[in-house]
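Participant: no sequence for this one, just the structure:
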């Protein structure tokens, strides 16, 4: 992490540099910006979803932004990273600092999580039904 910024709405924006050498003097310049928020039990449709969320995640939902540039000469890494970072902050800081950003992020990410859990459950149910039918038809010796 290269920087932390306290936003006006009380959230913390983290700036990460995951740049690395690709080959010779060529680099991948990688910028990750994230804001993590902890949803409450009340943000979920029911306690089951909340418990699944706590079991499968670190207890936070994230806004994440990534930007990469490949095969950057070594002498341009710092300048490019600074340009990418400043460009993002100029455009997105008012959005991320909005008083309603936290609630909107939680609602969006919790809805996505619940849909994903419903989808996974339906896939498991279909797989179980397929296995049951395969066993049923295997016993009938129909080929």
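Facilitator: Right, received. Where do you want to start? What you see is a predicted model, and the numbers here were worked out from it, not measured in a lab.

Participant: every contact and neighbour count from this point should use C-alpha atoms.
Facilitator: Will do.

Participant: count of neighbours near residue 45?
Facilitator: Residue 45 sits with 12 neighbouring residues when counted by other C-alpha atoms under 10 Å.

Participant: dump the residue contacts of it.
Facilitator: Listed by C-alpha atoms under 8 Å, 6 or more residues apart in numbering, the contact set of residue 45 is empty.

Participant: my read is it is in a strand, agree?
Facilitator: No. Assignment of residue 45 by DSSP: H, G, I helix; E, B strand; the rest coil gives coil, placing it outside any strand.

Participant: second structure follows, compare the two:
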């Protein structure tokens, strides 16, 4: 099992974990690939109605995962670690403030719940744009 290379505790009580899936692919070149995840428990506070939380847990389980991949191809061996640090720095500079907001977990859980619920309502064979 891959262990996180870094973990950022967030001000809202969540934690961002970074996993490194970098691999060598040709000659002196690497594919630097980082996966950033944040597990968000589904709480009663995320919903106005207890029935909505129960429905969300039935569809999503007890938690949802925010997951992003950042990557760069063609990285020479000597540049792998600086590239990893740059990708982490870019993500934390731009996205960490958003992930750290007090309302992030509620908004993300509700959005995932609505996305999955809408997908389940579509008829079999449904293609977006084909219903016109």
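Facilitator: Great, that's in hand. The structure displayed is predicted, hence computed values, not measured ones.

Participant: report the TM-score for the pair.
Facilitator: Once superposed, the chains reach a TM-score of 0.78 (TM-score structural alignment, normalised by the length of structure 2), with 119 aligned residues with a C-alpha RMSD of 2.3 Å.

Participant: how about residue 29 of structure 1, nearest residue that isn't a chain neighbour?
Facilitator: Spatial nearest neighbour of residue 29 of structure 1, excluding adjacent residues (C-alpha to C-alpha, 6 or more residues apart in numbering): residue 19 at 4.3 Å.

Participant: need the contact list for whatever residue of structure 2 lines up with the one you found.
Facilitator: Superposed on structure 2 with TM-score structural alignment, residue 19 of structure 1 falls opposite residue 22. Residue 22 of structure 2 sits next to 30, 31, 32, 33, 34 when contact means C-alpha under 8 Å, 6+ apart.

Participant: select from those the one having the most neighbours.
Facilitator: residue 32 (23 neighbours).

Participant: corresponding residue for it in structure 1?
Facilitator: Under TM-score structural alignment, residue 32 of structure 2 pairs with residue 29 in structure 1.

Participant: try residue 121 of structure 2
Facilitator: Using TM-score structural alignment, residue 121 of structure 2 lines up with residue 118 in structure 1.

Participant: give me the three-state assignment for that match.
Facilitator: Under three-state DSSP, the three-state class of residue 118 of structure 1 is helix.

Participant: okay, now it: neighbour count?
Facilitator: By other C-alpha under 10 Å, the residues close to residue 118 of structure 1 number 13.

Participant: quick one: it from residue 44 of structure 1, how far?
Facilitator: Applying C-alpha to C-alpha, to the nearest Å, the value for residue 118 of structure 1 to residue 44 of structure 1 is 13 Å.

Participant: what do those two both touch?
Facilitator: What both residue 118 of structure 1 and residue 44 touch, as defined by C-alpha under 8 Å, 6+ apart, is an empty set.

Participant: show me where structure 1 has helices.
Facilitator: For structure 1, helices defined by DSSP state H occupy the ranges 47-56, 77-96, 101-138.

Participant: quick one: stretch 82-100 of structure 1 aligns where in structure 2?
Facilitator: Under TM-score structural alignment, the match for stretch 82-100 of structure 1 in structure 2 covers residues 85-103.

Participant: quote the end-to-end distance of the matching stretch.
Facilitator: Note: stretch 85-103 of structure 2 ends 28 Å apart using C-alpha to C-alpha.

Participant: in that stretch, what's buried?
Facilitator: Buried residues in stretch 85-103 of structure 2, counting neighbours by 16 or more other C-alpha atoms under 10 Å, are found at 87, 88, 91, 96, 99, 100.

Participant: OK, contacts around the most centrally placed residue in structure 2?
Facilitator: Centroid-nearest residue in structure 2: residue 67, 1.5 Å away (criterion: C-alpha atoms, centre = their mean). By C-alpha under 8 Å, 6+ apart, the contact list for residue 67 of structure 2 reads 35, 36, 37, 38.

Participant: done for today, thanks.
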